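>>> A predicted structure for the sequence below; I have some questions about it.
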Amino acid sequence: MTREAAYGLSAAGSHPYRAIPPQARALLPLVLPALLIGVGSSLLLFGVSWIAERIQHLLWDTLPDGLGVSGTSAGWTMAMLTAAGVAVGLIVWKFPGHTGPDPATRGLVDPPLPVGILPGVLLAAVITLAGGVSLGPENPITSINVALACALGMKVMPRQSGAVWVSLAVAGTVGALFGTPVAAALILSEASGVPDPRPLWDRLFAPLVAAGAGSVTTVLIAAPALTVRSSPYPGPRLIDAVSAMAIASAAAVVTLAAVYVFPHVHRVFHRLGHPVLMLTAGGLVLGALGVLGGQLTLFKGLEQMKELTADPGAHSAGNLLLLALVKLAALVVAASCGFQGGRIFPAVFIGVALGMFAHALVTTVPMPVAIAAAVLGVLLATTRQGWLSLFMAAVLAADVHLLPLLCVAALPAWFVVTGRPEMLIKGAQTEGALPGAARPRSVD
């Protein structure tokens, strides 16, 4: 045996690794980091959610029971939401970095935050989730995972660009949030960035590894279920396509009204000039909205939408409309006054309530069609991400027969929302972020 053969070399003296195409060789170094980031993103999400749920149980069940009051009473709702505003306001004011830029200026995929401000972001997110605020965990958890992945990744593999670590962390977190890597692929396919000549699957390979690892970890730990209970869909009909287009478009219009109001509400709260005042006022308003809408309009909305659909006959059309509008108003207030949280899960609850309202008005429209179409319209107006909105609506309905109808319904709804403002503060309004973050010494 020759020396070349003994060491696995070909007769030409080349190593078998070199026979792998350059494109594949470029992907291999990121496989292990992607796996680690995906698993880590899921574990952080699960840990934060678990802690928030324990605190929520303590604040809304154990503590009021011990005091002999009802955790669903108007007084307790007002007290808890106001206390959450005070607590988050103090964190923004006193923690290093003041929890970073104003959450109203940040979307799901944004540049990494400085690592030093992450403890404040994490604590503010936990209080927001546990305190009953109408926001989800997606934005702060994604920001934390992105910041950690970039800080560690650039040290371990400095030749990789920061955009690589951002994409891996976003994919891992989104995969963990929704329990499937498909949502991550859809979000990244819509994300704008530097033009990349590589094929789509090459660009998404490492993020899909991270998303797959995150989703598998979440499924193994928590087995999330995003579907809601509704009557089975009898089968496609032409009238259902027409109904889906009308409901999706109407839901988009209703949500766009809130989008137009969003910057004005943001401006009103920021005129208070101090994060504690701003968030306390926001908590008071959210408490009043919680009293008006009841417990179903509190928190991120995932469990609440399941409770809502478990007994649709218990809610009249007027009550369903009230729930949707109160939740929409709570989302606008919570996102504009400085609470840390995302908009996707509350938007899904709003869509479910609007879909049930549409079905209550016109009972011939199948419930699954009404709910899926309304969720599609609300998400299109809220996130301006077509593929994600379509995915969430289809997953929620859990019926493949609805997918063609939703694809058709997305067209007029997208026509309604495209070119309109987003539920995001941009341009000159982003200067200053939260008052404490803009001028940290001026509020001391």
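Cool, got the structure.

>>> CA only for contacts and neighbour counts going forward, please
Noted.

>>> from the chain's centroid, how far away is stretch 37-53?
In terms of CA atoms, centre = their mean, to the nearest Å, the centre of stretch 37-53 is found 14 Å from the chain centre.

>>> any residues touching it, and which ones?
With contact meaning CA atoms under 8 Å, 6 or more residues apart in numbering, stretch 37-53 is reached by 122, 126-127, 129-130, 137, 141, 145, 149, 168-169, 171-173, 175-177, 209-215, 217-218, 222.

>>> show the buried residues in the residues you listed.
Neighbour-count burial (16 or more other CA atoms under 10 Å) applied to those gives 122, 126-127, 129-130, 137, 141, 145, 149, 168-169, 171-173, 175-177, 209-215, 217-218.

>>> out of those residues, list just those in helices.
Among the buried ones among the contacts of stretch 37-53, the residues falling in helices (DSSP state H) are 122, 126-127, 129-130, 141, 145, 149, 168-169, 171-173, 175-177, 209-215, 217-218.

>>> am I right that Gly419 is in a strand?
No - with DSSP: H, G, I helix; E, B strand; the rest coil as the criterion, Gly419 is assigned coil and is not in a strand.

>>> what separates Tyr260 from Met423, distance-wise?
8 Å (CA to CA, to the nearest Å).

>>> cool, Gly287 as well?
22 Å.

>>> same check on Pro368?
On the measure of CA to CA, Pro368 and Met423 end up 27 Å apart.

>>> ok, now Val146?
Counting by CA to CA, the gap from Val146 to Met423 is 22 Å.

>>> of the two, which one has the most company?
Val146 (30 against 26; other CA atoms under 10 Å).

>>> residues touching that one, list them.
Val146 neighbours (CA under 8 Å, 6+ apart): Pro112, Leu113, Trp165, Val166, Ala169, Val170.

>>> repeat the analysis, applying 7 Å as the threshold.
Counting by CA atoms under 7 Å, 6 or more residues apart in numbering, Val146 makes contact with Pro112, Val166, Ala169, Val170.

>>> next SSE after the helix ranked longest in the chain?
The residue-count maximum for a helix in the chain (DSSP H) belongs to helix 238-270. Counting by DSSP states H and E, the next helix or strand C-terminal to helix 238-270 is helix 275-293.

>>> by contact count, what packs against that next one?
helix 74-94, helix 317-336 (3 or more CA pairs under 7 Å, 6 or more residues apart in numbering; DSSP states H and E).

>>> go again using 10 Å as the cut-off
helix 74-94, helix 238-270, helix 317-336, helix 435-438 (3 or more CA pairs under 10 Å, 6 or more residues apart in numbering; DSSP states H and E).

>>> could I get those as a markdown table with mean neighbour count?
Formatted as a markdown table, those follow (neighbours: other CA atoms under 10 Å):
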| stretch | mean neighbour count |
| --- | --- |
| helix 74-94 | 22 |
| helix 238-270 | 20 |
| helix 317-336 | 23 |
| helix 435-438 | 22 |
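
>>> what about versus this one:
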Amino acid sequence: MATPAGLADRGFLRLLLLSGVIGVPIALVCFFFVGLQHELQHWVWESLPHAVGYNRAPWWWPLPALLLAGLLLVPVLTRFPGHGGHVPADGLMSGDPIGPRDLPGVILAALTVLPLGAVLGPEAPLMAVGSGLALLAARSAGPAASKVLGTAGSTAAIATILGGPLPAAVLVLEGAAGLAGARTAMLLLPCLLASGAGALVFTGFGHWTGLSIGALTLPDVPKEGTPDAGDFLWGVPLAVLIAVVIACGHRLGRATAAWTGRDAAARTVLCAVAVGGLLAAYALVTGRSPQEAALSGQATLAQLAAAPGAWAVGTLLALVVCKGLAWAVCLGSMRGGPIFPALLLGAAIAVAASGLPGLGAAPALALGLTAGMTALTRLPVASAVFTGLLMGNAAVAQMPLILVSAVVALVTVEWLPERSG
């Protein structure tokens, strides 16, 4: 087999070596960044309520927390270089990689809004940290090499919370599918090497220190056999419904971004208060903790996957409405990653319907995760791979439904009317 042009070039080999090397410090920085974020989140939502006499965060807890998040975020948006990073509604890989100059604002924005309850994930700030550190190490490289190293740094960072380098590499590969074959390989290989080296260090430090590494995992998932006709009968329209819900939330996020862009200071605070109100509404309606609707949704998704039957349909629908609207507002006003909440929303919709005749909990969870991520990212292969890794051995039997759900969700969002903005 012929070697793609450029892969044997000495300059590219040096670039590949540098990609493997930078994955190690990027993983270390990401480890402590995620660890600090989780410690702050635990303090805000668990330690502090206990300290003031509550068994759990009361229903009104999100109101002052999100107000504070908005007030602290405004100076970052208006005064720091880079305005705290990319707007989440623009997508996970929008724009050029974040440079070193913008890193302080990105880190400060993430450590401000994510622990205080913004309905966003840590994936976008981590990618920004990875690209900024990589570009700092590649200051003497040319523009083309810097862009590859910046992408490799982002991939190494996001691999730390996506369960390993494989889903991160597939994400990059599918996102770069418009490139020619050789050019795609020259982008993918540095990303794969950097994320592999980084994941090894990140995981090792997690075992050594005992700190939570923050990767999205599902320790327990429903175990059922191969999907039958009933699962596909309900699964296809459910994938359509999930795609429509996620697409509508994304569009609302883009509209919110356009609205806050005209007066960032006042309108960002208003959006933060609105998010706090939606999270409080979930707690009032369901009698459960507002923490379930706040934050990225990692913990809530793990609880849902472990015991889907323990969630009433009404509770799941309230979660979808309140968290979905809060997520949409955060997409256009806060800073963070858009994917993790979309995964929970897709799973919640599907599990709420798992009581339908012929639809099992495991197929519902599989199709919900896949459709939710596909509808947001429009990357069906990466979404299917990520769902498979999340569900582990249980995904083997569900793979036909996972693939069909990915295709149906993608076709649905492509057939919806053109997005505004």
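Received, thanks. Note that the structure is predicted; figures quoted are calculated from it, not measured.

>>> would you list the helices and strands packed on helix 275-293 of the first structure in CSV and tack on distance to Gly355 of the first structure?
Formatted as CSV, these follow (distance: least, CA to CA, whole Å):
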stretch, distance to Gly355 of the first structure
helix 74-94, 27
helix 238-270, 8
helix 317-336, 9
helix 435-438, 39
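
>>> of all those helices, which lies closest to Ala373 of the first structure?
Evaluated over these, closeness to Ala373 of the first structure peaks at helix 238-270, with 4.7 Å, by CA to CA.

>>> how far apart are that closest one and its match in the second structure?
For helix 238-270 of the first structure, the mean deviation from the second structure after alignment is 2.6 Å (mean CA distance after the TM-score superposition for the first structure).

>>> whereabouts in the second structure does stretch 368-378 of the first structure align?
Mapping stretch 368-378 of the first structure onto the second structure (TM-score structural alignment) gives residues 362-372.

>>> in what helix or strand does the residue mapped onto Ile26 of the second structure from the first structure lie?
Per TM-score structural alignment, the equivalent position to Ile26 of the second structure in the first structure is Ser41. Assigned by DSSP H and E, Ser41 of the first structure belongs to helix 31-57.

>>> check which residues of that helix are buried.
Buried residues in helix 31-57 of the first structure, counted by 16+ other CA under 10 Å: 31, 33-46, 48-49, 52-53, 55-56.

>>> helices or strands up against the longest helix of the first structure?
Looks like helix 238-270 of the first structure contacts helix 275-293, helix 317-336, helix 344-361, helix 367-383, helix 403-417 (3+ CA pairs under 10 Å, 6+ apart).

>>> to Gln304 of the first structure, which of these lies closest?
Closest to Gln304 of the first structure of those is helix 344-361 (CA to CA; 7.5 Å).

>>> the closest one vs helix 317-336, what angle?
160 degrees (axes from the mean of the first three to the mean of the last three CA atoms, to 10 degrees).

>>> got the angle between helix 344-361 of the first structure and helix 238-270?
Going by the same axes, to 10 degrees, helix 344-361 of the first structure makes 130 degrees with helix 238-270.

>>> which other helices and strands contact helix 344-361 of the first structure?
helix 138-156, helix 238-270, helix 302-310, helix 317-336, helix 367-383, helix 386-397.

>>> now Leu218 of the second structure, nearest residue through space, not along the chain?
Ala302 (5.1 Å; CA to CA, 6 or more residues apart in numbering).

>>> burial count for the aligned partner of the one you found in the first structure?
With TM-score structural alignment as the criterion, the equivalent of Ala302 of the second structure in the first structure is Lys306. A count of neighbours around Lys306 of the first structure, defined by other CA under 10 Å, yields 19.

>>> hmm, Lys306 of the first structure is touching Thr227, no?
Yes - contact criterion CA atoms under 10 Å: Lys306 of the first structure and Thr227 qualify, at 8.0 Å.

>>> not counting its neighbours along the chain, what's nearest Gly358 of the second structure?
Gly230 (4.5 Å).

>>> give the equivalent position in the first structure for the one you found.
Gly230 of the second structure maps onto Ile239 in the first structure, by TM-score structural alignment.

>>> residues in contact with that match?
Met245, Thr364, Val365 (CA atoms under 10 Å, 6 or more residues apart in numbering).

>>> in the second structure, which of those residues remain in contact?
Checking the contacts of Ile239 of the first structure against the second structure (both residues aligned by TM-score structural alignment, their matches' CA atoms under 10 Å), the contacts still present are Thr364, Val365.

>>> closest one of the contacts of Ile239 of the first structure to Ala330 of the first structure?
Met245 (26.5 Å).

>>> what about the residue nearest to Gly358 of the second structure, distance to Ala272 of the second structure?
42 Å.

>>> same check, this time on Pro380 of the second structure
32 Å.

>>> settle it for me: which of the two has more neighbours?
Neighbours were counted for Pro380 of the second structure and for Ala272 using other CA under 10 Å; Ala272 has more, 29 against 26.

>>> doesn't Val113 make contact with that one?
Yes - counting by CA under 10 Å, Val113 is a contact partner of Ala272 of the second structure at 9.4 Å.

>>> now do the shared contacts for those two.
Ala65, Leu66, Leu67, Leu68, Ala69, Gly70, Leu71, Leu73, Cys330, Met334.

>>> redo the residues you listed as TSV? Include distance to Arg139 of the second structure.
As requested, these are arranged in TSV below (distance: CA to CA, whole Å):
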residue	distance to Arg139 of the second structure
Ala65	39
Leu66	38
Leu67	39
Leu68	37
Ala69	34
Gly70	34
Leu71	35
Leu73	29
Cys330	33
Met334	30
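
>>> correct me if wrong: Leu390 of the first structure contacts Arg384.
No - using CA under 10 Å as the test, Leu390 of the first structure is too far from Arg384 to be in contact (11.1 Å).

>>> between the two, what contacts are shared?
Jointly contacting Leu390 of the first structure and Arg384 under the rule CA under 10 Å, 6+ apart are Gly377.
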